[in-house]
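Asker: Here is a sequence together with a model predicted from it:
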Amino acid sequence: MSHAAPSPIVDSHCHLDFPDFDGEHDALIDRARAAGVTRMVTICTRLRQEPQVRALAERFDGVFYAAGTHPMSAADEPMVTVDQLVALSAHPKFVGIGETGLDYHYTADSAARQAESLAVHIEAARQTGLPLIIHSRDADDDMARILTAEHRAGAFSCVMHCFTSGAALAQTALDLGFYLSMSGIAAFPRSADLRAIFAAAPVDRILVETDSPYLAPPPHRGKRNEPAYVAKTAALVAEVFGMDYPQFAARTSANFDRLFPKAASGPTA
């Protein structure tokens, strides 16, 4: 008995280079493809690891990559330069700038350096035309202020990755034309308030991601996450938008193509 192929979907944010996946990449990609995950973006969080992340993108069809300095690493990594990021963007599979942003939950003491790093990434996004990938935690007011001022100074595109912030920051991001990405957190039973924020957003500004190896959705919560599970998250959150899974998978994939044109699937029959 044959089964219909699963609806194609994109994992817009994962970390395939993390040691959690060492030695498993072939099986990991096979499981993702079996779940319908046709494309994924693996994110480099420290520029010195960019060669390993790039190698993964070069090795697998449908795997793209982005690079930047994660805000939690801003204090102990060399300050990135615009020229470095622009140079990386020449690679055909380099599709985004970051992740960058502000994290005051764990690393509030380096707030000034995080903001300096964020400004560099924003300028690289402007110059390359590639989307900025933002991590924001416990920094809603500063993040809204910086993104608004910077966008006024020169437009850029952006996704608020693994969005878990408040309604005000969500509205600021949407007003600037940015996208919000849903991780497994949005599928947790206690995340009703977060789901309400997403439900108030236009569905054409929504992406889905795993942020794997972190934040596995139910029923895998607390275990290692992986790109295949983006389909589980999407199946659980599609109802937020009054959609079934195939509709939501298609819509978020189209949204991804619009925001990440270098990773777009191209014309389909």
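Answerer: Nice, I can see it. Numbers count the residues shown, from 1 in each chain.
Asker: C-alpha only now, for contacts and for neighbours.
Answerer: Fine.
Asker: which residues in the stretch 1-150 of the chain form helices?
Answerer: Taking DSSP state H, counting those that start in this stretch, the helices of the stretch 1-150 of the chain run over residues 25-34, 50-59, 82-88, 111-128, 140-153.
Asker: ok, now the stretch 151-269 of the chain?
Answerer: Along the stretch 151-269 of the chain, counting by DSSP H, counting those that start in this stretch, helices occupy 167-175, 192-199, 230-237, 245-259.
Asker: which helices and strands sit right next to the third one?
Answerer: What it means is helix 230-237. For helix 230-237, the packing partners by 3 or more CA pairs under 8 Å, 6 or more residues apart in numbering; DSSP states H and E come out as strand 9-14, strand 206-208, helix 245-259.
Asker: what comes into contact with the shortest one?
Answerer: The reference is to strand 206-208. The set of residues external to strand 206-208 that reach it, using CA atoms under 8 Å, 6 or more residues apart in numbering, is 10-12, 179-183, 230, 233-234, 252-253, 255-256.
Asker: Let's see that with 10 Å instead.
Answerer: Residues outside strand 206-208 that contact it (CA atoms under 10 Å, 6 or more residues apart in numbering) are 9-13, 159-162, 178-184, 186, 198-199, 230-231, 233-234, 237, 248-249, 251-256, 259.
Asker: quick one on the thing from earlier: JSON lines for the helices of the stretch 151-269 of the chain, including mean neighbour count and distance to A111?
Answerer: Converted to JSON lines, the helices of the stretch 151-269 of the chain look like this (neighbours: other CA atoms under 10 Å; distance: least, CA to CA, whole Å):
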{"stretch": "helix 167-175", "mean neighbour count": "17", "distance to A111": "18"}
{"stretch": "helix 192-199", "mean neighbour count": "17", "distance to A111": "25"}
{"stretch": "helix 230-237", "mean neighbour count": "24", "distance to A111": "31"}
{"stretch": "helix 245-259", "mean neighbour count": "20", "distance to A111": "28"}
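Asker: Next up, a structure to set beside the first:
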Amino acid sequence: MSPAETALPDLVDSHCHLDFPDLVGELPEVIARARAAGVGRMVTICTRLKNEPAVRAIAEAHAPVFYAAGTHPMSAAEEPLATVGELVALARHPKFVGIGETGLDYHYTAESRAIQQVSLRLHIEAAQETGLPLIIHSRDADQDMEAILAEGMARKPYACVMHCFSSGPRLAEAALEMGFTLSISGIAAFPKSQELRDIFLRTPLDRLVLETDSPYLAPPPHRGKRNEPAYVAHTARALAPLFGLSLPEFAARTTANFDRLFPRAAGAQQAA
């Protein structure tokens, strides 16, 4: 086996929730396991702005961790609407790398779709003003999601990642036409996810990044258990052969894509 084959892959977990109760109690160990698996950087996502100070503190305390903040669509009816000014102010922090997650979720919270749409538009405006990428959650809302993202793009271009992409081919095509990135989670490694894998295989390789969405959606062999950033290596290992790449090659390509999408985190040399 060559040195390249035995070396740790250069991976990034572009979306996790290190402040959630499942993970926050053992952060040093979680981060150490990630580093041991070749995951050099992680982006932890704040889903309610009232929790932003705690999420920011995690990023400040751990060199490999960056963060983003926004109002999750499932919380949009319960939380005060984020203002563009509030999001822009948060974005001044050097480890703040993205706006969101925001978006639309009509699966669990269809009754709040109107306020979700208002919130999404505010986050789009903040992404346009800051130049930081928008982080989108979309579930059972493909038509409205495409329309609102395109409406924003027509006003002013912005960068965007479709987090944990598991929607249909039409939304994938529309997102790619707008220059967006699709994020691969552990769902893509599930045996019955062939339709989703087909979408990713039709996607240009330079428009894909990896994530865990920890503590949710653990890939095999940990499916059904708590997820954590180290497990992005399992997803990468499962997907790399589909692209005809070795794990190190697939890791390098998706990490380069992460660096282009999240320039504030690009090339950061983190302490072990």
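Answerer: It's in. Every value quoted in this text rests on a predicted model; they were computed, and no experiment measured them.
Asker: In this structure A231 of the first structure contacts V10, no?
Answerer: Yes - between A231 of the first structure and V10 a contact is recorded at 8.6 Å, counting by CA atoms under 10 Å.
Asker: Find residues that contact each of those two.
Answerer: Applying CA under 10 Å, 6+ apart, one finds that A231 of the first structure and V10 are jointly contacted by A32, G36, V37, V208, E209, T210, A249.
Asker: So what's the residue count around whatever residue of the second structure lines up with the fourth one?
Answerer: Put plainly, it is V208 of the first structure. In the second structure, the residue matched to V208 of the first structure (TM-score structural alignment) is L210. Residues near L210 of the second structure, counting by other CA atoms under 10 Å, number 26.
Asker: Tell me how far the equivalent of D26 of the first structure over in the second structure lies from P219 of the second structure.
Answerer: Aligned by TM-score structural alignment, D26 of the first structure pairs with P28 of the second structure. Separation of P28 of the second structure from P219 of the second structure (CA to CA, to the nearest Å): 22 Å.
Asker: When these two are compared, which one has more neighbours?
Answerer: Neighbour count, other CA under 10 Å: between P28 of the second structure and P219, P219 has more, with 25 against 12.
Asker: Please look at that one and N227 and confirm they touch.
Answerer: Yes - the pair P219 of the second structure / N227 is scored as a contact, 7.8 Å apart, by CA under 10 Å.
Asker: Pull up the overlap in contacts between the two.
Answerer: Shared contacts of P219 of the second structure and N227, defined by CA under 10 Å, 6+ apart, comprise G186, T212.
Asker: one step back: could the helices of the stretch 1-150 of the first structure be laid out in CSV, adding distance to T172 of the first structure?
Answerer: Below are the helices of the stretch 1-150 of the first structure laid out as CSV (distance: least, CA to CA, whole Å):
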stretch, distance to T172 of the first structure
helix 25-34, 33
helix 50-59, 31
helix 82-88, 25
helix 111-128, 16
helix 140-153, 6
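Asker: how about those helices, which one is nearest L102 of the first structure?
Answerer: For L102 of the first structure, the closest of the helices of the stretch 1-150 of the first structure is helix 111-128, at 6.0 Å, according to CA to CA.
Asker: Could you give the separation of the closest one from the chain centroid?
Answerer: 17 Å (CA atoms, centre = their mean, to the nearest Å).
Asker: Read off where it ends up in the second structure.
Answerer: Counting by TM-score structural alignment, helix 111-128 of the first structure lines up with residues 113-130 of the second structure.
Asker: Superposed on the first structure, what's the mean shift for the matching stretch?
Answerer: Comparison of stretch 113-130 of the second structure with the first structure after fitting gives an average deviation of 0.3 Å (mean CA distance after the TM-score superposition for the first structure).
Asker: what's the first-to-last distance across stretch 105-113 of the second structure?
Answerer: First residue to last in stretch 105-113 of the second structure (CA to CA) measures 8 Å.
Asker: So which residues lie in contact with that stretch, not counting its own?
Answerer: 72-78, 104, 116-117, 119, 137-142, 144-145.
Asker: how about 7 Å then?
Answerer: Stretch 105-113 of the second structure is touched from outside by P73, M74, A77, S138, R139, D140, A141, with contacts defined as CA atoms under 7 Å, 6 or more residues apart in numbering.
Asker: Can you tell me what S193 of the second structure aligns to in the first structure?
Answerer: So S193 of the second structure corresponds to S191, using TM-score structural alignment.
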